[in-house]
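Asks: got a structure for you, letters missing:
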């Protein structure tokens, strides 16, 4: 019997020095919070989670990327590939989920997690800060090839989320552009870019990459 989709952990981070970011600091080191975390609509470059810090605000945070979710199942697959245990939050995700097809989520679908309502907006594009944090040679290429990037979320309704909360998919748009499709379009299969042009829920950071979409 399949388990109900749920939040395994809610993760927040503090600013840590790094040599792998132009910002000189990173908030990628996310750790599980011990209790409920308030989810709100952030300002530009801010995180949607109370107590969570983002440092390179050019590419992270803001209303369209308020929360980052990654599946525990994908972390387990990476653990096997890399030969080491990967803890919840290690990919910089705010929500570690289980029983939820994050890669197959439709851009614009909405999740009820705890008392918050979240909307899927974009895939995560790997950066050198991520690669430096994990310390894996060729990590950006390796992560890109697997094409299971996790999903950024917009806060449609503010609320609280904690470990153990169920995640319910409330509605899904009919355009069939998934997080996986959007990621491949933005990275390795640019011929897919036209499919993203009419996806209204797509985060602005991802939409800016569409300028070179083929006709």
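Replies: Thanks, I have the structure now. Just so it is clear, the structure is predicted and the values come from calculations on it, not from any experiment. Residues are numbered from 1 along each chain as shown.

Asks: make it CA atoms for all contacts and neighbour counts henceforth
Replies: OK.

Asks: what is the neighbour count of the spatially closest residue to residue 28 that is not a sequence neighbour?
Replies: Closest residue to residue 28 apart from its sequence neighbours, by Cα to Cα, 6 or more residues apart in numbering: residue 92 at 4.5 Å. Applying other Cα atoms under 10 Å, we find 22 residues neighbouring residue 92.

Asks: ok, second structure coming up, stack it against the first:
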């Protein structure tokens, strides 16, 4: 398991975002590093956890529980076969393109050591938006991406430090529950009946997903 590509984005103006300033940092490009990784602060205040990486729409992105976004190269390869086009590392707006790691199959609260210093913790899957659709340039992309159910993982920073492209990735903690990123994603998008299962992940779960699950349980099973 390794960090195949480390990707950073710069703010640029585009026509396809609904962000008020009309700019986005979704177009991530590979860099060698090293890049400093730290907890950026609360959502709405903190942006990316990676130094030099732009997060322009802090309504929906960035903050401690979405500090880093990871996608498996294997999932990009699968999409390449399905779409019949080349998808370079970083094309999904991911900071980390991994190799040999089942990102969407990771459990909420699972911890990864990247390189020798940084430890990250899985919090939730990525919800697709129209900016993502415009960037990828595929009609109906939001629906198609949702139906596939392999969203990649957002992570928070447990131990800060520097990472580089090519760094090894090690799973240093795997929780005993069965709440994976893929299950969490399905629960908050297409299969709401799964929401009660998310509670097993506890405080490691992204606060918004946790609140949604708690509200559902209170309404339908309380």
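Replies: Received, thanks. Worth saying up front: this structure is predicted, and the values here are computed from it rather than measured.

Asks: the residue nearest to residue 28 of the first structure touches residue 30, doesn't it?
Replies: Yes. Here residue 92 of the first structure lies in contact with residue 30, judged by Cα atoms under 8 Å, at a distance of 5.4 Å.

Asks: check which helix or strand covers residue 169 of the first structure.
Replies: Using DSSP states H and E, residue 169 of the first structure sits within strand 167-171.

Asks: how about the helices in the first structure?
Replies: Using DSSP state H, the helices of the first structure run over 72-82, 128-134, 139-146, 179-186, 204-207.

Asks: tell me the most buried of the ones you listed?
Replies: helix 179-186 (a mean of 24; mean count of other Cα atoms under 10 Å).

Asks: and it against the second structure, how far off on average?
Replies: On superposition with the second structure, the mean distance recorded for helix 179-186 of the first structure (mean Cα distance after the TM-score superposition for the first structure) is 0.6 Å.

Asks: what comes into contact with that helix?
Replies: Contacts to helix 179-186 of the first structure, defined as Cα atoms under 8 Å, 6 or more residues apart in numbering, come from residues 102-107, 122-125, 147-151, 190-193, 196, 206, 209-210.

Asks: what's the angle from that helix to helix 139-146?
Replies: In terms of direction (axes from the mean of the first three to the mean of the last three Cα atoms, to 10 degrees), helix 179-186 of the first structure departs from helix 139-146 by 120 degrees.

Asks: what does helix 179-186 of the first structure correspond to over in the second structure?
Replies: Residues 181-188 of the second structure are where helix 179-186 of the first structure lands when matched by TM-score structural alignment.

Asks: how far does that stretch sit from the chain's center?
Replies: Distance of stretch 181-188 of the second structure from its chain centroid, counting by Cα atoms, centre = their mean, to the nearest Å, is 12 Å.

Asks: if we can go back for a sec, can you redo the helices of the first structure as CSV with distance to residue 57 of the first structure?
Replies: Output for the helices of the first structure, formatted as CSV (distance: least, Cα to Cα, whole Å):
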stretch, distance to residue 57 of the first structure
helix 72-82, 25
helix 128-134, 13
helix 139-146, 20
helix 179-186, 20
helix 204-207, 11
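
Asks: the aligned residue in the first structure for residue 130 of the second structure and residue 148 of the first structure: what is the separation?
Replies: Under the alignment (TM-score structural alignment), residue 130 of the second structure pairs with residue 128 in the first structure. Separation of residue 128 of the first structure from residue 148 of the first structure (Cα to Cα, to the nearest Å): 17 Å.

Asks: if we can go back for a sec, surely the match of residue 130 of the second structure and residue 141 touch.
Replies: No. Using Cα under 8 Å, residue 128 of the first structure is not in contact with residue 141, being 10.8 Å away.

Asks: can you check which of the helices of the first structure gets nearest to residue 18 of the first structure?
Replies: Of all the helices of the first structure, helix 128-134 sits nearest to residue 18 of the first structure, with 8.0 Å by Cα to Cα.

Asks: quick one: average offset of the closest one versus the second structure, please.
Replies: Here the mean offset of helix 128-134 of the first structure against the second structure after fitting is 0.6 Å, by mean Cα distance after the TM-score superposition for the first structure.

Asks: nearest to residue 36 of the first structure, of the helices of the first structure?
Replies: That would be helix 72-82 among the helices of the first structure, by Cα to Cα, at 19.2 Å.

Asks: how far off centre is that closest one?
Replies: The chain centre lies 16 Å from the centre of helix 72-82 of the first structure; the measure is Cα atoms, centre = their mean.

Asks: from the contact counts, what lies against it?
Replies: Using 3 or more Cα pairs under 8 Å, 6 or more residues apart in numbering; DSSP states H and E as the contact test, the elements touching helix 72-82 of the first structure are strand 95-98.

Asks: tell me the buried residues in the strand it packs on?
Replies: Buried residues in strand 95-98 of the first structure, counted by 16 or more other Cα atoms under 10 Å: 95-98.

Asks: and for stretch 41-52 of the first structure?
Replies: Across stretch 41-52 of the first structure, burial judged by 16+ other Cα under 10 Å covers 41-42, 45-49, 52.

Asks: what does that stretch contact?
Replies: For stretch 41-52 of the first structure, contacts defined as Cα under 8 Å, 6+ apart pick out 12-14, 27, 37-40, 53-54, 56-63, 65-67, 94, 154-156, 158.
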